[in-house]
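In: Mind looking at a prediction? Sequence and model below.
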Amino acid sequence: MAKEREAEHPEAAEDKLSSKAERKKRLWSDRYQSVREVPFEALPKVAVIGRPNVGKSALFNRITGSNKAIVFNEPGVTRDRLYTRAEWTGHEFALVDTGGLMSSAAQLPTQEARAQASRDISAAGLPSAIERQAAAGVQESHSIIMVVDGKVGLTAGDEEILDWLRKSHSKKPVVLAVNKCESPAKADLQAAEFWNTGLEPFPVSAISGAGTGEMLDSLVTKLPDIDQAEIDVAAPISVAIIGRPNVGKSSLLNALVGQERSIVSSLRGTTRDAIDTELLLPDGRQFKLVDTAGIRKRAAIASGKDGAETLSASRAMGAIRRGEVAVLVIDAIECTESGRFVVPTQDFRLAELIANVGRACVVVINKWDAVEKETNTLRDYQKEVLAQLRPVSWATVVFTSAVTKQRVMQILDAASLASENHRRRISTATLNMVVKETVAWRAPPQVKNSYRKGRIYYATQAAASPPTFVMFVNDAKLFSDDYRKYFERQLRDNIGFPGTPIRIFWRGKQSQRDRD
């Protein structure tokens, strides 16, 4: 009777399989999705700008209640634009963290920001690229938070940025946040000097949160109303673009969205944060693309001189866990240097991570235009990729070039299909028909020197994302690893699930489990 009840109510089996933490996380996710009615594109945008090291990223984290922006005591850590949702007294908006403005503000792009940002840049041009990203963030924003250093006081750089804002963006309201005012007794004195700018200064502390409430009260009064016609409850497909440094992740993101959303440079480690970009296709499909920092081996990170790299790698791995589909980008040139296709060890480890956290996967072989080809090169390499990346042997492989945009849109098609299969559910009746046919083709093996033989009573799907199945059997120990792999292959051959992992749990009788 207990087994029958579990077959009729697969959610009961799901609850038994899931840990308390996983169930809590799922409930929170469902609750969040139910109240998140405004799509990201419809939210008013607020850009956080200022000189390097004034605390822009720390204030960004304080306002959003997160640690998405990397905070490190070194100028130039923030490079790309980082977006996330924020809310204050019922007003929701998109907050944009930007890199520090260092060079002449008069040379920063305004109307031509996107046109200039489309150019390729070299490592030597990285500072100007950071500023183009910041300028593009200001260009698309509705309001601006100008962050200054209360300990240093008003500088020529601050005045230069304010002059640029008045000349190029005079219609956009600016809120002046005087950061690093940790002492309540000295806060007003530190802010007093900034009255000369013609703006009302708000003394704040990104560390303690002091004064941020008053600053946000002023900010939300300057935000435009949200267009109710744009509200859509459909959640986008979250796609994390991951890989080793310099494999072309940011170039692929820029090719997909049609603009310089992430900085592209020959300098390793250009991308620091996990950069979210919302994309709406003409056919109505919505994606949230997350560009991440390159992930090197732990030993290489530990021995490196870049103190922020550890935080960047942590953000990248976090993007895999919070996403639904992971796009693993591999450098085709590196893989073919030896004359045959060889996947680097670090790519194999990233594939293991994707499979272990249960995310759907698309493997992208980038820079394919630089590989010498014959008639069957693509087909042969596809077999090699899946054979060498055993943890994600079920993944879809796409051969692309971010430079020529060859097959770039196939990445989104493959991600969409992988997401669909990742969420897919199969009826218990259909599943048990496949189980019956699978056992008929190859019966469970009999234990050597024993009369005992494995028996499968029935199966049910306990969960989705990823698809999780429970096989109710007489004794789970009677089913060898070889037979379990055969069973998974049959499920894939008969039902499908391309692009997503599937999990199968073998559950024996209660009396047998008690004896064990």
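Out: Thanks, I have it. Numbers count the residues shown, from 1 in each chain.

In: Please count neighbours and contacts with C-alpha atoms only from this point.
Out: OK.

In: what about Val403, which helix or strand?
Out: Under DSSP states H and E, no helix or strand contains Val403.

In: neighbours around it, how many?
Out: Residues near Val403, counting by other C-alpha atoms under 10 Å, number 16.

In: quick one, what contacts it?
Out: Residues near Val403 by C-alpha atoms under 8 Å, 6 or more residues apart in numbering: 251, 255, 367.

In: ok, second structure coming up, stack it against the first:
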Amino acid sequence: MKLIALVGKPNVGKSTLFNRLVGRRQAIVGAEPGVTRDRNISLVQKKGLRYLLMDTGGFEPEAEEGIETKMREQSRLAVEEAEIILFVLDRQSGLTEQDREIYQYLRSSQKPLYLLVNKTDGDSHEADLGEFYELGAADLFAVSGEHGRGLGDLLERLAEDHPDLIFEEDEDARPEEIMSIALLGRPNAGKSSLANAILGENRLIVHHEAGTTRDPVDQEFRFQGNNLRLIDTAGLKRKARVSQQVDHYSMVGSIRSIERCDIGLLVIDATAGVVEQDARIAGYIVERGRGLVVVVNKWDLIEKDSKTLKKMEQEIRDQLNFIDWAPILFVSALNNQRVPKLLEKALEVYEQYCKRVKTADLNRILEEVTLRHNPPGKRGRRTKIYYGTQVSIRPPSFVFHTNDPTSINQSYHRFMSNQLRQYFGFEGTPIHLFWRDRSGNKKNEDPKSEPKK
């Protein structure tokens, strides 16, 4: 899957374009230059195209210190990782010397480069585009992130130039029977060592320096009669000058691996504990509806007593409370400790990920649950749940028909999720609940994740 990066100086409207292309307000948008300080990545699957889109902080080539320096480095990282670059210019401010410097840098990357003149909100504004042709680009795309103007022409050109962006609707069904496992986690958590332990041979470069897995690596193997594919998160083709940005940079590889896997193994360094990036990766796994096992690696390096394991498990539960349904395993890749158990657990989670509940069993439990705990009413009217059905697997997804979907609050949504887990298991997999009225209209639902506690 190709990565497309939006790059440009501060306050040219990159985040507005990002939100328009993604189709929801995900990037923070503000009038003050530099509001987007980090990089924001999202899967886009619209208009017959599928790709990863990255928003970046403003590119300031001359930045020497402070947040501007970080924003510049983030933008350089985006350029190095992306396969396609969208250079965003501002019609209102006109062509500046800063734009010229950025353009020369982007040209030197030798990546496919498209120039977007943003804030072109009407035909009369196109008269202002002449000066931008001074850059020497053959084509300019006059666009408006605010109103969506001109983006259709841009997407058509991208599809024409990059046919691999085009996808058929049924491609996402992933009909393969082979189970794909992705090793996910921050650099130096021991993912490659764990991959070698799983595969039983030294196939991947292992080094104490963070980010030594240079290229994406897939390995197919058999375990207990099952065909498995192991994805070792990579894409860390970093340079020495950006060594401090590895944590941010590696997120791109993690997201790509999540898109391709069935089960994500979130590898946590036992010597460091849970860090912010671990939580971010876990959030992406849940958002994309993949199975999840938390793997605490380097357990051999921890001084232990009879309470150490329980204490650390509780700390992980507290810090990652939105995935309390995910199993936690403590392993040592170096000593091959509990590695076979890890694969067994991944297979168990995959079974839950693909589980289908019979409609009769679901409604029998639904009747028991609603007798004990009715959903909240609204304006004195009792809320009734008539019946439920499971509509899909990978992950398990359920539709419940009710007389008032808007009365189902987050508390009851979470309660019903927990009840389904209590009766049917679903260890290690997110479950999606949809609430509909009798006519089948969707209301009050969030198919991407279960509510946080």
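Out: Sure, I can see it. Since we're looking at a predicted model, the values are computed, not measured.

In: care to give me the TM-score?
Out: The TM-score (TM-score structural alignment, normalised by the length of the second structure) is 0.56; 278 aligned residues with a C-alpha RMSD of 3.3 Å.

In: on that earlier part again, with distance to Pro445 of the first structure as added columns, please give the contacts of Val403 of the first structure in a markdown table.
Out: Putting the contacts of Val403 of the first structure into a markdown table (distance: C-alpha to C-alpha, whole Å) gives the following:
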| residue | distance to Pro445 of the first structure |
| --- | --- |
| Ser251 | 51 |
| Ala255 | 52 |
| Lys367 | 47 |
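
In: Closest to Arg298 of the first structure out of the residues you listed?
Out: Of all those, Arg298 of the first structure sits closest to Ser251, with 24.7 Å by C-alpha to C-alpha.

In: lining up the contacts of Val403 of the first structure with the second structure, which overlap?
Out: For the contacts of Val403 of the first structure, the subset whose aligned partners also touch in the second structure (both residues aligned by TM-score structural alignment, their matches' C-alpha atoms under 8 Å) is 251, 255, 367.

In: Could you list which of those belong to helices?
Out: Among these, the members falling in helices (DSSP state H) are 251, 255.

In: For ChimeraX, write the select line for the buried members of the kept ones among the contacts of Val403 of the first structure.
Out: Only the buried entries of these go into this ChimeraX selection, using 16 or more other C-alpha atoms under 10 Å:
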select :251,255,367
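
In: And the kept ones among the contacts of Val403 of the first structure, which is closest to Arg296 of the first structure?
Out: Ser251 (18.6 Å).

In: What number of residues are in the vicinity of whatever residue of the first structure lines up with Glu276 of the second structure?
Out: Aligned by TM-score structural alignment, Glu276 of the second structure pairs with Thr345 of the first structure. Neighbourhood size, Thr345 of the first structure [other C-alpha under 10 Å]: 12.

In: try Glu344 of the second structure
Out: Glu344 of the second structure has 14 nearby residues by other C-alpha under 10 Å.

In: Give me the range in the first structure that the helix or strand containing it lines up against.
Out: Glu344 of the second structure is part of helix 339-353 when elements are defined by DSSP H and E. With TM-score structural alignment applied, helix 339-353 of the second structure matches the range 408-422 in the first structure.

In: With the second structure overlaid, report how far that stretch is off on average.
Out: On superposition with the second structure, the mean distance recorded for stretch 408-422 of the first structure (mean C-alpha distance after the TM-score superposition for the first structure) is 0.9 Å.
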